[in-house]
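Student: prediction below, plus the sequence it came from.
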Amino acid sequence: MKTELYYFTGTGNGLHIAKSVKESLVQRNEAVELIPINTLNLSQSLHSSANRIGIIYPTYAMTAPAIVKRFAEKLRVSSKSYVFTYAHCGGGGAGGATSSIVDILSDNDIIVTNTFQTRFPSNSTLFKYTDEKLESILSKSEVSVKENVRAIVDMVENIRPKSNSLNRASRKMSGIFSSALENHLQFKVIEANDNCNGCSVCSKVCPMENIEMNGKPQFKSNCEMCFACINNCPQKSLGFKKMNRKDFKPYRHPNVNVKELMYR
């Protein structure tokens, strides 16, 4: 039996989930492939014949990242495949992120066999976690991941219906609100302060190839707000324009090292 786990991650939470699923399946002598969504050619349809297919991604501004939505639009699978989504969030729930991908897959006649959610520490620099709070969230997240991994390995079914028009309208309104909030906070205006030493870690961990190095990082216009650059900067020199950097604690999942997040 073959499993393909497609994931998008900025701070390693999604990669940790994918690695946890893989570890359990390898123990059963099953073949598993971990595939970063951002490394795929999304200009054409993507066909998979895997028996088990997982889509693992974060919740950004109450919905799925745009690149994950584009991936879902391009995905084509066998009608016999066990397909699951696994959305994780930093708070407020991942319902919108789940529904957005389920609906896109449904439009492609792909039946999502089960959906999963887990709360992790947020990638957003707006949240200030104490060490105790961080430990508490991670401890609870691990319980959730282990429970969900068991269901994925056993291919437990819990088919989620396609959203109705009211839910879709509500999600559209939340998207408008999120866009306004993003513009107000200027999340996509990321800049380096004088602490930057040009190490290029930010460029290497950016899944969107949105950062070019010219002494200091130069940011283009393809940001997904994953904040991998901010959270993985060794000098803590990066931040978005209206970010209060005082007492900022960068976050990366403790079971993921920075090299695992480097694409270049």
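Tutor: Looks like it came in fine.
Student: contacts and neighbour counts: CA atoms only from here.
Tutor: Noted.
Student: the strands in the chain, which residues?
Tutor: In order along the chain, the chain carries the following strands (DSSP state E): 2-7, 31-36, 46-48, 52-58, 75-77, 82-89, 114-119, 190-192, 211-214, 216-219, 238-240.
Student: what packs against the second one?
Tutor: Read that as strand 31-36. Applying 3 or more C-alpha pairs under 8 Å, 6 or more residues apart in numbering; DSSP states H and E, one finds that strand 31-36 makes contact with strand 2-7, helix 13-26.
Student: got those as a markdown table, with mean neighbour count and distance to Thr85 columns?
Tutor: What follows is the helices and strands packed on strand 31-36, written out as a markdown table (neighbours: other C-alpha atoms under 10 Å; distance: least, C-alpha to C-alpha, whole Å):
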| stretch | mean neighbour count | distance to Thr85 |
| --- | --- | --- |
| strand 2-7 | 22 | 10 |
| helix 13-26 | 21 | 11 |
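Student: closest one to Asp109 among those?
Tutor: With C-alpha to C-alpha as the measure, strand 2-7 is the member of the helices and strands packed on strand 31-36 nearest Asp109 (18.7 Å).
Student: and the residue nearest to Ser203 when sequence neighbours are not counted, how far from Leu138?
Tutor: Nearest residue to Ser203, sequence neighbours excluded (C-alpha to C-alpha, 6 or more residues apart in numbering): Ile211, at 5.0 Å. Ile211 sits at a distance of 30 Å from Leu138 (criterion: C-alpha to C-alpha, to the nearest Å).
Student: another structure for you, compare them:
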Amino acid sequence: MIKHVWAVYFSPSGKTEQVTMAVAEGAAGLLKIGEIHAYDFTLPDKREHPFCFGEEDLVILGCPTYAGRIPNKIMPFIRDSICGHGASAAIVMTYGGRNIDHSVMETYLLLQENGFKVYGAGSAVTRHVMSDILSAGRPGTEDLKAAGQFGADVVHKIMTQPENYNDLSLPGSNPVGPYYKPLEADGTPANFLKAKPKVHNEICTRCKICAEVCPMGSISRENVEEVPGVCIKCHACVRKCPTGARFFDDPSLISHIRMLEENFAGQPKDNNWYL
């Protein structure tokens, strides 16, 4: 019997958290559980130790899609440190409107290997972290309402078909396919792996929020102009800077964003929920 509902998520921009919490609220509502336990593993110190569950837990795991898969710097934590021990689970993979590719399948396979009973999975559209126009306004009210209904549907399946777990038909390939290779606006390969955020010094207040929200801990707290660590292009520093002082100026990255906006901004995507 499920006694605890968990919302467990990696959410640099906050959008994945929104959808994951909506699913958890829908599940908790049907179970008549008042408290939802949240575990946000966005920041590095939250990924230092394993996090394990049991048969009385329902875990809603949320994560954004990067290049068609789980972010490559986050996948090892999910693979090695989130363990089920018979816990029930549902998956929420968000994406910015290009394509979900293999991320739902990848997470599904990892959770099965880690001892979870996966009863449902979904791909939910959220505003693209790199763009103000690609999937702008998502998730909206209707998106979050549908996410809540999915959470309730997962619980209904657990209650009425407890033996039907790990039986989902999902997008993506098994074995998991390669990461998406980004393109520039002219269709040539984009290479912005080394791109790092810059600072508009004239409007930067040195509040250090950018360093505090970086999921890799890569921005120096002593001098926020320095980014000695790896950058995963999550844009948390850009999105959460109160003065708009953070920006990227890498030509290949900017060209890639233009390609995304030109090819996908006019093609709104639907959320998909699988049971």
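Tutor: Cool, got the structure. Note that the structure is predicted; figures quoted are calculated from it, not measured.
Student: the helices and strands packed on strand 31-36 of the first structure: which one's closest to Lys241 of the first structure?
Tutor: Smallest distance to Lys241 of the first structure across these (C-alpha to C-alpha): 24.9 Å, for helix 13-26.
Student: for the closest one, the distance to its chain's centre please.
Tutor: In terms of C-alpha atoms, centre = their mean, to the nearest Å, the gap separating the centre of helix 13-26 of the first structure from the centre of its chain is 14 Å.
Student: can you give me the helices for the first structure?
Tutor: According to DSSP state H, the first structure carries its helices in the segments 13-26, 66-74, 95-107, 131-153, 165-185, 201-205, 228-232.
Student: neighbours around the corresponding residue of the second structure for Gln117 of the first structure, how many?
Tutor: Structural alignment (TM-score structural alignment) places Gln117 of the first structure against Ser123 in the second structure. Applying other C-alpha atoms under 10 Å, we find 26 residues neighbouring Ser123 of the second structure.
Student: please apply the same query to the one 4 residues further on.
Tutor: Here the neighbour count serves as a burial measure; for Arg127 of the second structure (other C-alpha under 10 Å) it reads 22.
Student: that one: what's its closest spatial neighbour, skipping adjacent residues?
Tutor: Excluding the flanking residues, the one nearest Arg127 of the second structure by C-alpha to C-alpha, 6+ apart is Ser135, at 4.5 Å.
Student: same question for Lys146 of the first structure.
Tutor: Ser20 (7.9 Å).
Student: contacts only, for the aligned partner of that neighbour in the second structure.
Tutor: In the second structure, Ser20 of the first structure lines up with Ala22, judged by TM-score structural alignment. With contacts taken as C-alpha atoms under 8 Å, 6 or more residues apart in numbering, Ala22 of the second structure has the following neighbours: 144-145, 147-148, 151.
Student: how about the residue nearest to Ser203 of the first structure, what's its match in the second structure?
Tutor: Structural alignment (TM-score structural alignment) places Ile211 of the first structure against Ile219 in the second structure.
Student: looking at Ile211 and Leu138 of the first structure, which is more packed in?
Tutor: Here Ile211 of the first structure and Leu138 are compared on neighbour count by other C-alpha under 10 Å; more neighbours surround Ile211, at 22 against 16.
Student: how close does the more buried one get to Phe8 of the first structure?
Tutor: 17 Å.
Student: now do Glu157 of the first structure
Tutor: 23 Å.
Student: do Thr63 of the first structure as well
Tutor: Computed with C-alpha to C-alpha, the distance linking Thr63 of the first structure and Phe8 of the first structure is 14 Å.
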